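In: model this:
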Amino acid sequence: MEGGSAVVSSRVWTVPNVLSFFRLALVPVFLWLIVAGEDGLALLVLVVSSITDFLDGWLARRLHQVSRLGQLLDPAADRLYIFAALIGLCWREVIPWWLFLVIIARDVMLAVLGVILANHGFGPLPVHHLGKVATFCLFVALPLLMLGEAFAPIAPFSLPLGWAFALWGAFLYWWAGVVYIRETARVIRLPADDRGAPSDTLDRKEVDGA
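Out: The predicted structure is shown next:
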């Protein structure tokens, strides 16, 4: 994940961005493997994706190739992997569709808030720590559920733990959403001279969305 105090460029074809494109290209493969019930291979793809996720951020800082596109691709890939895992596991009835709808509805709500903020002259909201924790919970939950499906001997341990993380993740996802709603309502009432960026009352994170 790219970030830090490095200068952000508008370059497209950088080594980190190529890794991000590769990571995005694996999303449909990941989804197909889950739908096909090949959870072991799907987890292998997820491991490869995680390695490229680490490498693109490390190389961006090491090679001074932090780019705006990279900052957008990274959180987009994170969300796509979450959505792919949710869709695939829902399709196989491992998890209920309502969980997918709860998570999707929150991201739709954030998109609406983004439009409202743009119409009032603001950029995107800074990321709150609750959103980061929620995303982490979902990233832990979905592989645990897949592990339980792929390896029956560990299912009695993996599945309950996966569900615990999934439910906490969904709860925190919406808790963060309520914080974003309140912050949006607050900042759009600011005088015009104070506009341009949302308040620092939310924790800033230069790269990832949550």
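In: from here on, just use CA atoms for contacts and neighbour counts.
Out: OK.
In: so where do the helices sit in the protein?
Out: Applying DSSP state H to the chain gives helices spanning 15-35, 39-62, 68-91, 97-119, 129-150, 155-187.
In: I'd like those as a markdown table, with mean neighbour count appended.
Out: Formatted as a markdown table, the helices of the chain follow (neighbours: other C-alpha atoms under 10 Å):
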| stretch | mean neighbour count |
| --- | --- |
| helix 15-35 | 20 |
| helix 39-62 | 18 |
| helix 68-91 | 20 |
| helix 97-119 | 15 |
| helix 129-150 | 21 |
| helix 155-187 | 18 |
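In: from Leu145, how far out is Gln80?
Out: One correction, residue 80 is Leu, not Gln. Distance, Leu80 to Leu145, by C-alpha to C-alpha, to the nearest Å: 17 Å.
In: rewinding a little: okay if I get the helices of the chain as a markdown table plus distance to Asp193?
Out: Below are the helices of the chain laid out as a markdown table (distance: least, C-alpha to C-alpha, whole Å):
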| stretch | distance to Asp193 |
| --- | --- |
| helix 15-35 | 36 |
| helix 39-62 | 35 |
| helix 68-91 | 26 |
| helix 97-119 | 15 |
| helix 129-150 | 28 |
| helix 155-187 | 12 |
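In: to check against the first, give me the structure of this:
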Amino acid sequence: MCVFRILLVGPIVWLMIEEKFSTALILVAIAGISDGVDGFLARHFHWQSRLGSILDPLADKFLLVATFTTLTYMQLLPLWLLLLVFGRDLLIVCGALIYHFKFGEYELSPLWSSKINTVFQIALVLLVILQQEWLPQVATWSTTLIWLVVASVIISGSEYIVVWGTNAWRQMKKSS
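Out: Sure thing, here's the model as predicted:
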């Protein structure tokens, strides 16, 4: 199902650029539902795999990066928000790479603050798309969600720094 979600990204972006927001919203909803079903099935039937644990967050991230970039390009989200979200993602990737090359294998499991951040980002994308055709009067909701995304980006990014910093400190202490 991860590959299916990744394949939906191109059509979603195209539909948004063409301002076919209703259809884009349906595809985003399908992607979200398939993500939930995929996660439920994996946990319920113990179908979890190393590949799935890598592909699932990548599919989510690919969809969010594409939709955030498109909405920013369309001037529906501010550029500074896109840069903040990208900055956090870059921090996480660079931190993981540095840790991996300095200390070896590290099991990267998403933090709760990161999951909350993803929920806020998805909610913001959905609300901005909804606003284009059905709910233009809910602009204050998107402003609130923007600030929730900002707060969760800062909190989750900081939490990754603390977790990796603590783990690195323990590794260095162990080896000395």
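In: can you pull the TM-score for these?
Out: Scored by TM-score structural alignment, normalised by the length of structure 2, the superposition of the two chains gives a TM-score of 0.88; 174 aligned residues with a C-alpha RMSD of 2.0 Å.
In: re earlier: which stretch among the helices of structure 1 comes nearest Arg195 of structure 1?
Out: helix 155-187 (8.1 Å; C-alpha to C-alpha).
In: how much does that closest one deviate in direction from helix 129-150?
Out: Angle, helix 155-187 of structure 1 to helix 129-150, by axes from the mean of the first three to the mean of the last three C-alpha atoms, to 10 degrees: 160 degrees.
In: and helix 155-187 of structure 1, what does it pack against?
Out: Contacts defined by 3 or more C-alpha pairs under 8 Å, 6 or more residues apart in numbering; DSSP states H and E place helix 155-187 of structure 1 against helix 97-119, helix 129-150.
In: what's next to the first one, contact-wise?
Out: Residues outside helix 97-119 of structure 1 that contact it (C-alpha atoms under 8 Å, 6 or more residues apart in numbering) are 83, 86-87, 90, 123-125, 170, 173-174, 177, 180-181, 184, 188.
In: what do you get if the cut-off is 7 Å, keeping everything else the same?
Out: Under the contact criterion C-alpha atoms under 7 Å, 6 or more residues apart in numbering, helix 97-119 of structure 1 has outside partners 86, 90, 123-124, 170, 174, 177, 184, 188.
In: closest to Arg61 of structure 1 among the residues you listed?
Out: Closest to Arg61 of structure 1 out of the contacts of helix 97-119 of structure 1 is Pro124 (23.6 Å), distances taken as C-alpha to C-alpha.
In: right, and the helices and strands packed on helix 155-187 of structure 1 - which one's nearest Pro16 of structure 1?
Out: Closest among these, using C-alpha to C-alpha: helix 129-150, at 21.7 Å.
In: so how far does that closest one sit from its counterpart in structure 2?
Out: On superposition with structure 2, the mean distance recorded for helix 129-150 of structure 1 (mean C-alpha distance after the TM-score superposition for structure 1) is 1.2 Å.
In: structure 2: matching residues for that helix?
Out: Using TM-score structural alignment, helix 129-150 of structure 1 corresponds to residues 112-133 of structure 2.
In: and what of stretch 67-76 of structure 1?
Out: With TM-score structural alignment as the criterion, stretch 67-76 of structure 1 aligns to 49-58.
In: sorry, back to before: quick one: closest of the helices and strands packed on helix 155-187 of structure 1 to Leu72 of structure 1.
Out: With C-alpha to C-alpha as the measure, helix 97-119 is the member of those nearest Leu72 of structure 1 (14.5 Å).
In: now do the closest one against helix 155-187, angle only.
Out: Counting by the same axes, to 10 degrees, helix 97-119 of structure 1 lies at 20 degrees to helix 155-187.
In: trace Ala151 of structure 2 over to structure 1, please.
Out: Residue pairing (TM-score structural alignment): Ala151 of structure 2 is matched to Phe171 of structure 1.
In: contacts only, for the spatially closest residue to its match that is not a sequence neighbour.
Out: In this structure, Phe171 of structure 1 finds its nearest non-sequential neighbour in Ala134, 7.8 Å apart by C-alpha to C-alpha, 6 or more residues apart in numbering. Counting by C-alpha under 7 Å, 6+ apart, Ala134 of structure 1 makes contact with 169-170, 172-173.
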